[in-house]
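Q: coords below, sequence missing:
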């Protein structure tokens, strides 16, 4: 008895599916990609543990001491900055700064040879080591931005091993997974990928980003459990009574955030031009000078401005009034740490500045300090990076209170709009162009060197 045409067609499809799904060419790239996503989650957890330990050790050795030992940061911090800058320039070139500009630049570069100087496993290792060293020396930096470069490096390396294409999508996926695992904020990782990393986002990368975020998040959850970065807050904004607070936090936060971004960009460009005459020596000198200023600010503020600022931000979110000057001191320490050129991010310090600003505004208006801190973080962070969706989503997930969605949106949009009126150049994208220019310069030099060789041949 002959089979019907429909049955024969079904058997053909089944045989073809078995061949395809049993093929090594199909499974190997997927396994490598999944392994890379899990690895990002595990590395992010290790990075967090090392960073927290380094910051705690700095506090135990110096901040909590009495007598002459409390003045040791005046020596330790500038020496640590100089060491980090020297190692970043000689041993791990391409690891300087946040790491997010490098990941953005890599998405715009087409050749793998151009990407290797800013995304590789060697750089990922250097980024972790130098960021942890910077925190041990009291730098006002964070690990979240560096985790983006680490995640992109791990994913791009996995792609090379697995023979995968879609490098730009994989860099995007690795960056999103890094943010998601660093903050335990999967939605923020996806929004960050769409809004900040991939302004030319393609729908076909959806699966890559979602899969990477899920697997990295599962790895992080398996080790640390489910947690909210700033704990839980139950306070809710009332538009009737807290409308002035939302407006003030958004507008003032946007003004201060755009000031940070503008000053950082101008200072970075001028320092790069000044360093061109004697790159290594002047790089180390600038780092040491910035480290000395960071140490001085830290001592004057009673140690509040050293490190990420996570503890101060969390205490503000929980309702503790921060000193009125904290946001100004943390602003200065974070700005100096960034322009020093040492590896380290601005995510956590920016949230701390925003929390301090909100705390000061809340105290002035007689508002709830915890709510004011959240709104201040949204306005300031959106002003710094000009990414309002990322700002309110990441703060929403970190605080665990979904009743404040609209007020956080308003504060973020006000901060973003105010910043755009002053500065039309988003910080990370402006910095990424410096790395793209470096890649073009390297390619031109290599082409110029190759021409005499070709002529001699």
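A: Sure, I can see it. Because the structure is predicted, anything quoted here is derived from the model rather than measured. Numbering: from 1, shown residues only.

Q: from here on, just use CA atoms for contacts and neighbour counts.
A: Will do.

Q: is it true that residue 139 lies in a helix?
A: No: assessed with DSSP: H, G, I helix; E, B strand; the rest coil, residue 139 is coil; it does not lie in a helix.

Q: how about the secondary structure of the nearest residue to it once chain neighbours are set aside?
A: Nearest residue to residue 139, sequence neighbours excluded (CA to CA, 6 or more residues apart in numbering): residue 307, at 5.5 Å. Secondary structure, three-state DSSP: residue 307 is coil.

Q: contacting residues for residue 307?
A: Neighbouring residues of residue 307 by CA atoms under 8 Å, 6 or more residues apart in numbering: 55, 135, 138-142.

Q: included below, for side-by-side comparison, is a second structure:
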């Protein structure tokens, strides 16, 4: 037997060969190291991109607000023309940039490598960002959150391509969810959105790298924009007796109206009856008509332009608003969503929900106004996107109303159940079918819609 003692604990000796093997497995040139670096750099870039896009959208909204104040009747002409121009530009140059952006990310998960060259390519998302900003300049009822999700997924895909590492569907989920976290300054909502909506399965494994992307992007955005709360420090709460009446009302009404919105959008996007056939044959004229509706509502009310953030924040703070705001904003958002131009529905949906909450408060005058408005927002948002956990956490993080958590959860789950009765298919997943890519080399695969 050899008298050479073994290293303490029986560990193997560190030899040059073992060092080289370790470097190959985990060193700077290894796939594992480059994957982590791709996630890190992608998440930082997403935080910066989301911040720049948010500030540009806010600036565009201010420009339009000044224009509408100086020329109150002009949008009757300019908004329809802008809708027509945007739809022509989108169809001509970046057809995959139309709509929210979230359906594209869902569809791209089927083949991430191909998706990053089409649905979430840099060409597509640059066009998406520019055209969304133009839509905001024209007074369209669009939000920036959906486009931010598509932009974020493209940025994450680009970081992986530059570092030459394999791209998985989970990476696009991470990018999209990081976009939500950065857009709203809501990291928990971003994580739940990844599980509940983008992955569409609670059993989906969310790795530490995915969570890290969400947290890093949110931290970068927060460091640039400051530690802010999206709707302000509201801290709403509600007595149990009031909640027993308000929660079922908000859940049922939000589910019905939100489900109706989803059903109308999906019908016009995927339907085959005479009206939808005409809209597909004459997309420019249809967009012009939609722009006319948005322009007429905006001129008549002065409140339905853009995201509706200002009106929603005022109602959450307890400021009385006209009872017609919710229905008017619903129509403006619907007309914008079906027109075919780029832009999201997150923020406008929250504004519609605030309007519904304002209507509910008129029926329940003894209840706290802020709490009723927030429940209306949760109910309608959950009814539209059918992601009840995301709806609750977004409103909880954007208003710091943690004392309202149980009523919000109850409202969201009621709204989700009622919405399924009105519209069986989830909105974003239904729309993702219009962007679906056929499986590579699959026999009998149909061409993309």
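A: Looks like it came in fine. Nothing here was measured: the structure is a model prediction, and the numbers come from that model.

Q: so which of the contacts of residue 307 of structure 1 persist in structure 2?
A: Retained in structure 2 (both residues aligned by TM-score structural alignment, their matches' CA atoms under 8 Å) from these: 55, 135, 138-142.

Q: can you list contacts of stretch 76-92 of structure 2?
A: Residues outside stretch 76-92 of structure 2 that contact it (CA under 8 Å, 6+ apart): 96-98, 131, 135, 138-140, 283-285, 287-292, 294-296, 299, 339-342.

Q: let me see the ranges of the helices in the stretch 251-400 of structure 1.
A: 279-300, 310-317, 326-339, 347-365, 369-385, 388-399 (DSSP state H, counting those that start in this stretch).

Q: what of the stretch 101-250 of structure 1?
A: Using DSSP H, counting those that start in this stretch, helices in the stretch 101-250 of structure 1 cover 112-115, 121-136, 144-162, 167-183, 186-192, 206-224, 239-275.

Q: nearest to residue 17 of structure 1, out of those?
A: Ranking those by proximity to residue 17 of structure 1 (CA to CA) places helix 206-224 first, at 20.7 Å.

Q: how big is the offset of that closest one relative to structure 2?
A: Helix 206-224 of structure 1 differs from its equivalent in structure 2 by a mean of 1.1 Å after superposition (mean CA distance after the TM-score superposition for structure 1).

Q: other SSEs contacting that helix?
A: Using 3 or more CA pairs under 8 Å, 6 or more residues apart in numbering; DSSP states H and E as the contact test, the elements touching helix 206-224 of structure 1 are helix 24-58, helix 167-183, helix 186-192.

Q: re the thing from before, so can I have a markdown table of the helices of the stretch 251-400 of structure 1 showing distance to residue 211 of structure 1?
A: Below are the helices of the stretch 251-400 of structure 1 laid out as a markdown table (distance: least, CA to CA, whole Å):
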| stretch | distance to residue 211 of structure 1 |
| --- | --- |
| helix 279-300 | 39 |
| helix 310-317 | 29 |
| helix 326-339 | 32 |
| helix 347-365 | 24 |
| helix 369-385 | 26 |
| helix 388-399 | 19 |
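
Q: tell me the most buried of these?
A: helix 369-385 (a mean of 34; mean count of other CA atoms under 10 Å).

Q: how distant is it from the center of its chain?
A: Relative to the centre of its chain, helix 369-385 of structure 1 is centred 17 Å away, using CA atoms, centre = their mean, to the nearest Å.

Q: and that helix with helix 388-399, angle?
A: If you take axes from the mean of the first three to the mean of the last three CA atoms, to 10 degrees, helix 369-385 of structure 1 sits at 150 degrees to helix 388-399.

Q: how close does helix 369-385 of structure 1 sit to structure 2?
A: Relative to structure 2, helix 369-385 of structure 1 is 0.6 Å off (mean CA distance after the TM-score superposition for structure 1).

Q: angle of that helix against helix 347-365?
A: 130 degrees.

Q: name the helices or strands packed onto helix 369-385 of structure 1?
A: So helix 369-385 of structure 1, by 3+ CA pairs under 8 Å, 6+ apart, packs with helix 239-275, helix 310-317, helix 347-365, helix 388-399, helix 405-422, helix 427-456.

Q: for the shortest one, packing partners?
A: The one in question is helix 310-317 of structure 1. helix 347-365, helix 369-385.

Q: distance to residue 75 of structure 1 added to these, as JSON lines?
A: Formatted as JSON lines, those follow (distance: least, CA to CA, whole Å):
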{"stretch": "helix 347-365", "distance to residue 75 of structure 1": "22"}
{"stretch": "helix 369-385", "distance to residue 75 of structure 1": "31"}
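
Q: between the ones you listed, which one is closest to residue 167 of structure 1.
A: helix 369-385 (24.7 Å).
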